[in-house]
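**Student:** Only the shape, not the letters, is given here:
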């Protein structure tokens, strides 16, 4: 009981001094006749924007967020960035008028090959260029939305790197050619899939990169694995959005394993996280989850803990999420992206 009381007192008395951080929301389709798992209706999207406006959230351009974090300058309180993956035409038809009504900037990650091959389903270059002059940042999602970290049969490391150069830098060149004034070297991983080798290439080429693991973009974020919260499909409800908007970056300064891509045999990976020395994360209230399983953290010292699932993680993409109450009533949040291949090196889409 004494320990519980001391924890409660800490939560009540510690000032809400957090990292300079920003919630990044990820959308795909804004439509009622597209796949539900990646869609939000125009009515729900309007509800999201109205909630942001009514509750004093500051929607800022993705470049503003990057510059503030890179230069260690203050961000607006309750900062939010809005992003769309793939550049579907229904975003231009249904989301853009609402964003313009609310005067909110946004970013669209595009695939040049797809938009040129499937005109009408994706926005064309003329539309994207017009939007870029009216509040949108047009950025890189790869040429064709390929599974980039999956090696082709017999492909050498040098051949894979050349293919990545064509896919990523080729897409960047297309954006620069067609979008007036577009200079941002920002990349979103197709399917949220990345590994250490791909991260290293993107760092070498001067990009910052966005994943699909949940969490808050902050000074502690890996520049090549910036988290975003999905806000479509089962995450489109306003109640889910409220929870995400009230989160803060968990101050993770080291993570093991660093590479999301595991071996098939590593079916119950041990995740080790080290927190900043001045962290406010309660050992008592910290909880981690692998799917529906709650994991018990093992603390090595006041700043380091580990977790390991008792059951095998599934093949393909999965996450281990760790949360703890923050002094302002929200939550600290950190998500670890994992990819477990099958015995032959493949994994489900």
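**Tutor:** Nice, I can see it. On a predicted model such as this, the values are computed, not experimentally measured, just so you know. Numbering: from 1, shown residues only.

**Student:** Could you use CA atoms for every contact and neighbour count after this?
**Tutor:** OK.

**Student:** Residue 293: neighbour count?
**Tutor:** The number of residues packed near residue 293 is 12, by other Cα atoms under 10 Å.

**Student:** where's it relative to residue 104, distance?
**Tutor:** 38 Å (Cα to Cα, to the nearest Å).

**Student:** ditto for residue 278
**Tutor:** For residue 278, the distance to residue 104 - Cα to Cα - is 34 Å.

**Student:** So residue 24, which state does it fall into?
**Tutor:** Judged by DSSP: H, G, I helix; E, B strand; the rest coil, the three-state class of residue 24 is strand.

**Student:** if I pick it, what's in contact with it?
**Tutor:** 80-83, 216-217, 227-229 (Cα atoms under 8 Å, 6 or more residues apart in numbering).

**Student:** ok, structure two:
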């Protein structure tokens, strides 16, 4: 593989010139739950850092058009997204974003908006923001996980039921804001290969919560976003993420699965298409287990045999490797799992 690296270096110099990072936020507040919040002061530092370091903040629609047309964007492009339509996005976040003239997207749950809670944006406020250029997108009619099929209900019936809900939410967003992008953010970031196929068949693009940069080959049914709220809100940890490069890693068959009972899955294999790194510098970490041993299967596939059973809950495997052609930058890919208890019961949300 090392010989191929040298031969492909000029080609890689061109290919690594496109990398977009999507940041995911929820609250912009110092008084809301820490796990979904960033203080206005820290959020302001994030935005100032983007401006001072020549990152190009673009609309989510610009990124999706680029992928659809397979036309690279300027390097170090960034997309800003919020989940859940909290009022503090308007009161605390938008003034900071407007100061820098940064576009952004809000993923909303129409049924929650219609409760008229003082903690959430109203349709009137969302319409005004939409008219001001903010993208309003679909987070599901409610905030229920699509993966948690009720007992006694088939997967087919469950997805049929959620098709109606998804389309009704999109229609309501269109009626209330004048926008219909068919962008969908998975509630809790939970999905499966069956749900990805369902998203595709309904002509939606879907966004997840595992980390990683976005490239022209990114799967548009599970587009990664870097969480940027606490505890990931410090600039020291954000810098490497903002400079991340898209790792073209693919999974097939059983390796695509995301939902397992604890102890059911013992390994995972990845197919990789990027030559711009040294194999010995590829490192993969699994949440709760730490760094894992990598076994190469030829030049384009590697396997991880887990050092211990995957823990119950939302689990991530993050794989990174330093770029040869872009010193100081890292390729970054994340594989999510949702690990059930031994009795196949779901962990608490």
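**Tutor:** Structure received. Note that the structure is predicted; figures quoted are calculated from it, not measured.

**Student:** tm score of chain vs chain?
**Tutor:** Here the TM-score for the pair of chains, by TM-score structural alignment, normalised by the length of the first structure, is 0.93; 343 aligned residues with a Cα RMSD of 2.3 Å.

**Student:** Closest one of the contacts of residue 24 of the first structure to residue 271 of the first structure?
**Tutor:** Closest approach to residue 271 of the first structure among the contacts of residue 24 of the first structure (Cα to Cα): residue 227, at 17.4 Å.

**Student:** what's the counterpart of that closest one in the second structure?
**Tutor:** Counting by TM-score structural alignment, residue 227 of the first structure corresponds to residue 224 in the second structure.

**Student:** ok, that match touching residue 212?
**Tutor:** Yes. Taking contacts as Cα atoms under 8 Å, residue 224 of the second structure lies within contact range of residue 212: 5.5 Å.

**Student:** so what's in contact with these two at the same time?
**Tutor:** residue 334.

**Student:** And the helices in the stretch 151-300 of the second structure, which stretches?
**Tutor:** 155-177, 193-201, 235-242 (DSSP state H, counting those that start in this stretch).

**Student:** Make CSV out of these and add mean neighbour count and distance to residue 67 of the second structure.
**Tutor:** Output for these, formatted as CSV (neighbours: other Cα atoms under 10 Å; distance: least, Cα to Cα, whole Å):
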stretch, mean neighbour count, distance to residue 67 of the second structure
helix 155-177, 16, 22
helix 193-201, 16, 15
helix 235-242, 16, 19
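
**Student:** To residue 96 of the second structure, which of those helices lies closest?
**Tutor:** Nearest to residue 96 of the second structure, of the helices of the stretch 151-300 of the second structure and by Cα to Cα, is helix 235-242 at 16.8 Å.

**Student:** burial measure for residue 62 of the second structure, as a count.
**Tutor:** Residue 62 of the second structure has 12 neighbours, counted by other Cα under 10 Å.

**Student:** can you tell me the helix or strand for it?
**Tutor:** Using DSSP states H and E, residue 62 of the second structure maps to helix 60-69.

**Student:** what's in contact with the helix or strand just after that helix?
**Tutor:** As assigned by DSSP H and E, the chain's next helix or strand after helix 60-69 of the second structure is strand 77-83. Applying Cα under 8 Å, 6+ apart, the contact partners of strand 77-83 of the second structure are 19-27, 55-60, 63, 89, 103-108, 139, 185, 242.

**Student:** With stretch 194-203 of the first structure instead?
**Tutor:** Outside stretch 194-203 of the first structure, the residues touching it (Cα under 8 Å, 6+ apart) are 148-149, 161, 208-209, 211, 224-225, 258-261.
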